[in-house]
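J.: The sequence isn't on hand, but the structure is:
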């Protein structure tokens, strides 16, 4: 038991270090771009675009909960309407040390869950109608623990802030790319390059926070093999979902537990997890992964760089370390 606790502490330290270094690199990138713009165009240029970028992000921060609610067709449920769901959220929130989030159900068939809100006190945890018909109680508890960990770690605020950096670079690019001034054109090209680099860093931070939320679920009582099994089922559920209906929620897929767009391509790889082919991942299977590892192809590793979520094989392998 002490060995597991020590390993979780070490894992937490590594995750925090990765997120800190990525964030420093991201804001260092925008600082360098703004310094170059300032030296060429004058002090008004970078200040204006910085304020514009953060203004847009602040507006997004204010209205995003309503956008998510409308896109996902969310309605909030009372304890009388969903007693089991409320009981699990209440228990996990107390374990996490945060106020109990509002509990909602999204009336979409895609099996998944998500958390959103402006602050910890404004947190909302929602499950889709599809996930309620797919997971057993302990799998659902592990999923809810993951989402509550997102609220505990203030991921909504963190991702909103880091998303501002590529946005500012994008504004600078569009404001200079059609200029007749050669120096301004060079700034525009540099801003475009910084935009793409910034996006990759934001995606890296997003993937790291998914690992962190997985670990958070384990720390507040979720069983690693139950979370792994839930993720396995969600990939299959996403892959079987109607492609046209899937497009309607792709704009908010970063909120989901897995990358629903990548699910179809992940099915073949996931067969190496379910060794007895019963549609779940049990403790014995997860422990075999712990010692035997997984095989992640080069193509999957490259695609992961462009995803908001970690490669599912790597994610399950990491969960196996907590058994």
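T.: Nice, thanks for sending it over. The model shown is predicted, which means the values in this text are computed figures rather than measured ones. Numbers count the residues shown, from 1 in each chain.
J.: contacts, neighbours, all on C-alpha from now
T.: OK.
J.: ok, which stretches of the stretch 51-200 of the chain are strands?
T.: 74-76, 102-106, 113-116, 124-128 (DSSP state E, counting those that start in this stretch).
J.: how deep is the nearest residue to residue 68 once chain neighbours are set aside tucked in, by neighbour count?
T.: The shortest distance from residue 68 to any non-neighbouring residue, by CA to CA, 6 or more residues apart in numbering, is to residue 252 (7.2 Å). Residue 252 has 14 neighbouring residues, counting by other CA atoms under 10 Å.
J.: for residue 148, what are its contacts?
T.: Counting by CA atoms under 8 Å, 6 or more residues apart in numbering, residue 148 touches 89, 92, 93, 96, 115, 125, 217.
J.: that older thread, how about the strands of the stretch 51-200 of the chain, which one is nearest residue 142?
T.: Closest to residue 142 of the strands of the stretch 51-200 of the chain, according to CA to CA: strand 113-116, at 11.1 Å.
J.: Name the residues that touch the closest one?
T.: By CA under 8 Å, 6+ apart, strand 113-116 touches 65, 123-128, 131, 143-144, 147-148, 150-151, 156, 255-257.
J.: structure B:
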């Protein structure tokens, strides 16, 4: 299923990008026309991030097995819907879809292409082990992401990063091909090798920018959660997550940045973490008061 989702997404990106480039009259980059090159890279750079944004709810449901609560069957589901409705109203957004996904680890995520068409989901493990106040704080954190428009902003930042990685990689490839290798007969093998190598290196460096923003938005969502559910409850929820650090997180890679419980392993390089360490988040809330 994940392979099919990957193929479908990439096919949609190629189709949309090709149509857009045709309409703009920029089929591909040739020569030294850097304006056309920038347009070409921007179309492909933003196409991927925007397609992923627009289908994010569907992909989240498919990849996590989230079951949407349309008609509550238990008092716990009824409470969950009522709590999300109340928090959404206080945050000034339209109530998102609410779902539960089958996972033992405590986690939750929010996604969607705009603040009035979002999805908030919590894991079965979180519902079973967290107190009502802690679950409410987690939901408030996710509602904070939605109200802040974090999903849209992250997609736009990813689009900008993609654009300039492609742009500078192709300039570097042209330099190697024409200046270093003295190739005068179109784009040679040197261009393609240098471009791919540059994209890999620049892509790794650029991902630190995206991850920096991802960490910043977690602090902002924690603050929103504290405002909606109370600082004590928000700190309590993060402390419970901290107490469960030994439980492995099995969120799909595409959803890791959207979960409340993201980076946990100290061995990971801090620059590439999508979430700040939980102790830093707790400290920031306590300093906030």
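T.: Arrived safely, thanks for sending. Not measured: the values here are computed from a predicted model.
J.: thinking again about what came up before, tell me which residue of the second structure lines up with the residue nearest to residue 68 of the first structure.
T.: Counting by TM-score structural alignment, residue 252 of the first structure corresponds to residue 255 in the second structure.
J.: cool, residue 166 of the first structure as well?
T.: Checking TM-score structural alignment: residue 166 of the first structure goes with residue 161.
J.: Residue 276 of the second structure -> the first structure?
T.: Under TM-score structural alignment, residue 276 of the second structure pairs with residue 310 in the first structure.
J.: How about its match: what's its closest non-neighbour residue?
T.: Take residue 310 of the first structure and drop its neighbours on the chain: the residue closest to it by CA to CA, 6+ apart is residue 207, 5.2 Å away.
J.: so the one you found touches residue 309, yeah?
T.: Yes: if you go by CA atoms under 8 Å, residue 207 of the first structure and residue 309 touch, sitting 4.7 Å apart.
J.: higher neighbour count, these two?
T.: residue 309 (27 against 22).
J.: Against residue 214 of the first structure, how distant is the residue nearest to residue 310 of the first structure?
T.: Separation of residue 207 of the first structure from residue 214 of the first structure (CA to CA, to the nearest Å): 11 Å.
J.: Residue 89 of the first structure too?
T.: Going from residue 89 of the first structure to residue 214 of the first structure by CA to CA gives 16 Å.
J.: Ok, which of the strands of the stretch 51-200 of the first structure comes nearest residue 85 of the first structure?
T.: Comparison of the strands of the stretch 51-200 of the first structure against residue 85 of the first structure by CA to CA identifies strand 102-106 as nearest, at 7.8 Å.
J.: All the helices of the stretch 1-150 of the second structure, in order from the start?
T.: Under the criterion DSSP state H, counting those that start in this stretch, the stretch 1-150 of the second structure contains helices at 2-24, 34-54, 56-64, 75-91, 124-129, 132-148, 150-175.
J.: Where does the fifth one end up in the first structure?
T.: Pointing back at helix 124-129 of the second structure there. Helix 124-129 of the second structure maps onto residues 129-134 of the first structure, going by TM-score structural alignment.
J.: buried residues in the matching stretch?
T.: Across stretch 129-134 of the first structure, burial judged by 16 or more other CA atoms under 10 Å covers 129, 130, 131, 132, 134.
J.: go on, stretch 86-95 of the first structure?
T.: The neighbour-count check on stretch 86-95 of the first structure (16+ other CA under 10 Å) flags 86, 88, 89, 90, 91, 92, 93 as buried.
J.: for the aligned partner of the last one in the second structure, what are its contacts?
T.: This means residue 93 of the first structure. Using TM-score structural alignment, the equivalent of residue 93 of the first structure in the second structure is residue 88. The contact partners of residue 88 of the second structure, taken as CA under 8 Å, 6+ apart, are 94, 95, 96, 143.
J.: repeat that with 6 Å
T.: Counting by CA atoms under 6 Å, 6 or more residues apart in numbering, residue 88 of the second structure touches residue 95.
J.: what do you get for residue 106 of the second structure?
T.: Contacts for residue 106 of the second structure were tallied using CA under 6 Å, 6+ apart; they are 125, 126.
J.: That one -> the first structure?
T.: So, by TM-score structural alignment, residue 106 of the second structure is matched to residue 111.
J.: what about that match, distance to residue 270 of the first structure?
T.: Relative to residue 270 of the first structure, residue 111 of the first structure is positioned 17 Å away (CA to CA).
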